[in-house]
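Only the shape, not the letters, is given here:
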């Protein structure tokens, strides 16, 4: 599927799903970090950022939304809404 996918982010999302599937006893912190990073990279690649830098990512509204969402999910999982 990865080889024929035309939509950017497919590879990263597939990698995130495979990482989740490879953790039948639950996600360790390391694996969860990788899953969240794959998901973020999928969104990042779809944004129109000419030169990738931390400043450019922080200035991008969609990147900020994804970071806030992921942070909220982690905090909720830890019991800190």
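Perfect, thanks for sending it. From a predicted model like this one, the values you see are computed outputs, not experimental measurements.

rest of the way, CA atoms for contacts and neighbours
Fine.

element containing the closest residue to residue 27 other than its chain neighbours?
Excluding its sequence neighbours, the residue lying closest to residue 27 (CA to CA, 6 or more residues apart in numbering) is residue 20, at 7.0 Å. Under the criterion of DSSP states H and E, residue 20 resides in helix 10-21.

After that helix, which helix or strand is next?
With DSSP H and E, the next secondary element past helix 10-21 is helix 29-44.

Which neighbouring elements make contact with that following helix?
helix 10-21, helix 61-77 (3 or more CA pairs under 8 Å, 6 or more residues apart in numbering; DSSP states H and E).

got a list of what the residue nearest to residue 27 touches?
26, 27, 31, 35 (CA atoms under 8 Å, 6 or more residues apart in numbering).

I'd like those residues as JSON lines, with neighbour count and distance to residue 79 appended.
Below are the contacts of residue 20 laid out as JSON lines (neighbours: other CA atoms under 10 Å; distance: CA to CA, whole Å):
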{"residue": "26", "neighbour count": "11", "distance to residue 79": "17"}
{"residue": "27", "neighbour count": "15", "distance to residue 79": "17"}
{"residue": "31", "neighbour count": "16", "distance to residue 79": "20"}
{"residue": "35", "neighbour count": "22", "distance to residue 79": "20"}
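
try this one next to it:
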């Protein structure tokens, strides 16, 4: 799997592809299940992919909050994490 990941990562041209590949690799490397730590990493990789696709400077919180897509992803991730616990976000 790691060899295939590295091959795909080298040829990936789409913005955010590397981060999404990293998220998939993290998910596939969890024999005990998706722990909170791994889930945090996966969600982080997915968010970084959005930052890359939206061309948002990672070091600028203000720029992220001004970007509608970033706000949508944050809201989705918060809901997805809260839902199993009966929380509305």
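Now that the structure is in, tell me what you want to look at. Small disclaimer: the values here were computed from a predicted structure and weren't measured.

TM-score for this pair?
Here the TM-score for the pair of chains, by TM-score structural alignment, normalised by the length of the first structure, is 0.90; 81 aligned residues with a CA RMSD of 1.5 Å.

circling back to that earlier point, okay if I get the helices and strands packed on helix 29-44 of the first structure as CSV plus distance to residue 55 of the first structure?
Listed next are these as CSV, based on distance: least, CA to CA, whole Å:
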stretch, distance to residue 55 of the first structure
helix 10-21, 22
helix 61-77, 11
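
Regarding stretch 56-65 of the second structure, how distant is the last residue from the first?
10 Å (CA to CA, to the nearest Å).

Name the residues of that stretch that come out as buried.
For stretch 56-65 of the second structure, burial by neighbour count (16 or more other CA atoms under 10 Å) applies to 56, 64.

Residues touching that stretch, excluding its own?
51, 67, 70, 71.

change it to 7 Å
51, 70, 71 (CA atoms under 7 Å, 6 or more residues apart in numbering).

Just the buried ones from the residues you listed?
Applying 16+ other CA under 10 Å to the contacts of stretch 56-65 of the second structure flags 51, 70 as buried.

what's the closest of the contacts of stretch 56-65 of the second structure to residue 9 of the second structure?
When the contacts of stretch 56-65 of the second structure are compared for distance to residue 9 of the second structure (CA to CA), residue 51 wins out at 17.5 Å.

I'd like to know how far the aligned partner of the closest one in the first structure sits from residue 65 of the first structure.
Alignment note: residue 51 of the second structure maps to residue 44 in the first structure; criterion TM-score structural alignment. Using CA to CA, one gets 11 Å for the distance from residue 44 of the first structure to residue 65 of the first structure.

And residue 8 of the first structure, by the same measure?
Distance of residue 8 of the first structure to residue 65 of the first structure, given as CA to CA: 19 Å.

do the same with residue 14 of the first structure
Taking CA to CA, one finds residue 14 of the first structure at 21 Å from residue 65 of the first structure.

Also residue 1 of the first structure?
Using CA to CA, residue 1 of the first structure is found at 28 Å from residue 65 of the first structure.
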